[in-house]
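K.L.:
I need the structure of the sequence given here:
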Amino acid sequence: MRRAALALVAAMSLLAFPACGAATATPGARPAGGTSAPAATGPVNDADVMFLQMMIPHHRQGMEMADLARTRAVRGEVRTLATAVETTQGDEVRAMTAWLLGWGRPLTADAHAHEAHGGLHVTSPEEITTLRRMTGVEFERRFLNVMIAHQTNAIEMARTEVGAGLNAQVKSFAHRIDQSRSAQVRQMLGELN
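P.N.:
Predicted coordinates:
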């Protein structure tokens, strides 16, 4: 049963950005690492830009925590989930970066730009420092709890984008993030039980 659930989570993670590497990028929008990202064409509003600017650092934190879990988690299921998170979110960061650069927008917003909606939804640096000090079962339990909260923040941001965004491709991307992170949260809750 756990293997079937893990396979589902891995598949859902890939839903978040299935076309990475398969589509042609717009001129000048080739992300780092040589992976092509589909151009986000059509009208764009501030919500689209803010969503991407918030998601890039959020994803990078998730990747940092997943990297720790790949070597410190006890169970293979958790290590496999961490690998899927790290791979998927790396592809997504490259795509989001390409979209913002393609629109001529900065990759980050002004430090105060997020105040109107409760601040930047990231895991505290102190929490990541705590994770770095842990190993084994203690690490795994803390990682799962922190990552559940972290991915729940991603779901909330994605749902905000679906409601407030204008660009159809970015909204579709946000919808896929909602689906894949919701599946990951369910998997991680199962791993905690």
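K.L.:
all contacts plus neighbour counts: C-alpha atoms, from now on.
P.N.:
Will do.
K.L.:
Could you pull up the residues touching residue 70?
P.N.:
The contact partners of residue 70, by Cα atoms under 8 Å, 6 or more residues apart in numbering, come to 78, 79, 80, 82, 83.
K.L.:
nearest spatial neighbour of the residue most central in space within the chain, skipping sequence neighbours?
P.N.:
The structure's the chain has its C-alpha centroid closest to residue 59; by Cα atoms, centre = their mean the separation is 4.0 Å. With sequence-adjacent residues excluded and distances taken as Cα to Cα, 6 or more residues apart in numbering, residue 59 is closest to residue 89, at 5.8 Å.
K.L.:
Please identify the buried residues of the lengthiest helix in the chain?
P.N.:
Determined from DSSP state H, the single longest helix within the chain is helix 136-164. Along helix 136-164, these residues count as buried under the neighbour rule (16 or more other Cα atoms under 10 Å): 139-144, 146-148, 150-155, 157-162.
K.L.:
so what does it touch, helix or strand wise?
P.N.:
Counting contacts by 3 or more Cα pairs under 8 Å, 6 or more residues apart in numbering; DSSP states H and E, helix 136-164 packs against helix 46-72, helix 125-133, helix 168-192.
K.L.:
The ones you listed: which one's closest to residue 13?
P.N.:
Between residue 13 and those, the tightest spacing by Cα to Cα is seen for helix 168-192, at 5.0 Å.
K.L.:
hang on, the earlier thing: now the contacts of residue 70 as CSV including neighbour count and distance to residue 178?
P.N.:
Shown next, in CSV, are the contacts of residue 70 (neighbours: other Cα atoms under 10 Å; distance: Cα to Cα, whole Å):
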residue, neighbour count, distance to residue 178
78, 22, 20
79, 20, 22
80, 19, 20
82, 27, 18
83, 19, 19
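K.L.:
Let's have the helices and strands packed on helix 136-164 in a markdown table, adding distance to residue 115.
P.N.:
Written out in a markdown table, the entries for the helices and strands packed on helix 136-164 read as follows (distance: least, Cα to Cα, whole Å):
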| stretch | distance to residue 115 |
| --- | --- |
| helix 46-72 | 12 |
| helix 125-133 | 19 |
| helix 168-192 | 21 |
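K.L.:
Sequence B follows; please return its structure for comparison with A:
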Amino acid sequence: MTIRLTPRRALLTGAAVALLALAGCGGADHGSTGAGHGTATATASPSAGAVFNDADVAFAQHMIVHHRQAVEMAGLAPERAASAAVKKLAADIEAAQAPEISTMTGWLGTWGATVPEAGHDSGHETMPGMMSDADMTALAAAKGAAFDERFLTMMIAHHEGAITMAGEVAAKGSDPAAKALAATIVTDQQAEIAEMRALLAK
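P.N.:
This next block holds a predicted model:
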């Protein structure tokens, strides 16, 4: 199913055309900038006259939930991690993905689609890389080196799931901004996976 923005909706997002030119392979969910390893990147809102489809809507809805869990995991690190490198990585993940959540929420509003309710993320374990409630409870209970190892192992799997989801919208989606964000997610999270594997190997 392909949906074309009405002229009214297109006007709401017309200013994003310039932003779209800046979007590409760089650093999660913006209309603003996202932080990732010290590199600021921009992602666009749906462009004027853009065509979007069910794959774009599903990507935004699912990735919001996926990102929320990553942000929740990252939020545990300041009080529980032993490694300064793990704490910094967690801060980078949160700084990148929280703005991406805001961006995708805006897209869904523009498209007239439902935004997933915060706090109702359980039951989504079938999404690639999503952790179960038991996984999250175990992570929250860990501290020190045990937390670091569990966090890195879980976040690698979580990132791999996000990359899979991004590949789906790249193949099936229509909206240029959604595809640009998907490319950003793939690039950033592949780099973070490499970093996390290196930390685990130490």
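K.L.:
Quantify their similarity with the TM-score.
P.N.:
The TM-score (TM-score structural alignment, normalised by the length of structure 1) is 0.77; 163 aligned residues with a Cα RMSD of 2.7 Å.
K.L.:
hmm, back to that, could you check which residue of structure 2 pairs with the residue nearest to the centre of structure 1?
P.N.:
Residue 59 of structure 1 maps onto residue 67 in structure 2 when the alignment is built from TM-score structural alignment.
K.L.:
How about residue 77 of structure 1?
P.N.:
If you follow residue 77 of structure 1 across to structure 2 using TM-score structural alignment, you land on residue 85.
K.L.:
what does residue 101 of structure 1 align to in structure 2?
P.N.:
In structure 2, the residue matched to residue 101 of structure 1 (TM-score structural alignment) is residue 109.
K.L.:
Kindly provide the distance from its match to residue 185 of structure 2.
P.N.:
21 Å (Cα to Cα, to the nearest Å).
K.L.:
Look at those two and report which has more neighbours.
P.N.:
In this view residue 109 of structure 2 and residue 185 are compared by other Cα atoms under 10 Å, and residue 185 has more residues nearby, 27 against 11.
K.L.:
quick one, what contacts that one?
P.N.:
25, 26, 27, 28, 162, 163, 166.
K.L.:
which residues are in contact with stretch 156-174 of structure 1?
P.N.:
For stretch 156-174 of structure 1, with Cα under 8 Å, 6+ apart as the criterion, the contacting residues are 16-17, 40-48, 51, 55, 175, 177-178.
K.L.:
Which residue comes closest to the match of residue 101 of structure 1 once chain neighbours are left out?
P.N.:
Going by Cα to Cα, 6+ apart, residue 109 of structure 2 has residue 115 as its nearest residue, at 7.5 Å.
K.L.:
So that neighbour, which state does it fall into?
P.N.:
Residue 115 of structure 2 falls in the coil class when you classify it by DSSP: H, G, I helix; E, B strand; the rest coil.
K.L.:
Let me know how buried it is, in neighbour terms.
P.N.:
Residue 115 of structure 2 has 18 neighbouring residues, counting by other Cα under 10 Å.
K.L.:
again, but for residue 132 of structure 1
P.N.:
Close neighbours of residue 132 of structure 1, defined as other Cα under 10 Å, add up to 15.
K.L.:
now residue 114 of structure 1
P.N.:
The number of residues packed near residue 114 of structure 1 is 14, by other Cα under 10 Å.
K.L.:
ditto for residue 125 of structure 1
P.N.:
Using other Cα under 10 Å as the criterion, residue 125 of structure 1 is surrounded by 10 other residues.
K.L.:
Distance-wise, check it relative to residue 180 of structure 1.
P.N.:
Residue 125 of structure 1 sits 25 Å away from residue 180 of structure 1, taking Cα to Cα as the criterion.
K.L.:
before we move on, what about residue 186 of structure 1?
P.N.:
Residue 186 of structure 1 sits at a distance of 10 Å from residue 180 of structure 1 (criterion: Cα to Cα).
K.L.:
which one of those two has more residues nearby?
P.N.:
When residue 186 of structure 1 and residue 180 are compared for neighbours, residue 180 comes out ahead with 24 against 13, by other Cα under 10 Å.
K.L.:
still on that earlier bit, mind listing what the residue nearest to residue 109 of structure 2 touches?
P.N.:
Here residue 115 of structure 2 is in contact with 61, 105, 108, 109 (Cα under 8 Å, 6+ apart).
K.L.:
Mind checking which of the residues you listed are buried?
P.N.:
Using 16+ other Cα under 10 Å as the burial test, the contacts of residue 115 of structure 2 include 61, 105, 108 as buried.
K.L.:
ok, now how distant is the second one from residue 66 of structure 2?
P.N.:
For residue 105 of structure 2, the distance to residue 66 of structure 2 under the criterion Cα to Cα works out to 13 Å.
K.L.:
about what we covered before: out of the helices and strands packed on helix 136-164 of structure 1, flag the one nearest residue 8 of structure 1.
P.N.:
The stretch from those with the least distance to residue 8 of structure 1 (Cα to Cα) is helix 168-192; that distance is 7.8 Å.
K.L.:
List the buried residues of the closest one.
P.N.:
168-185, 187-188.
K.L.:
That one maps to which residues in structure 2?
P.N.:
Matched against structure 2 by TM-score structural alignment, helix 168-192 of structure 1 falls on residues 176-200.
K.L.:
Mean distance between that stretch and structure 1 after superposition?
P.N.:
Stretch 176-200 of structure 2 differs from its equivalent in structure 1 by a mean of 0.5 Å after superposition (mean Cα distance after the TM-score superposition for structure 1).
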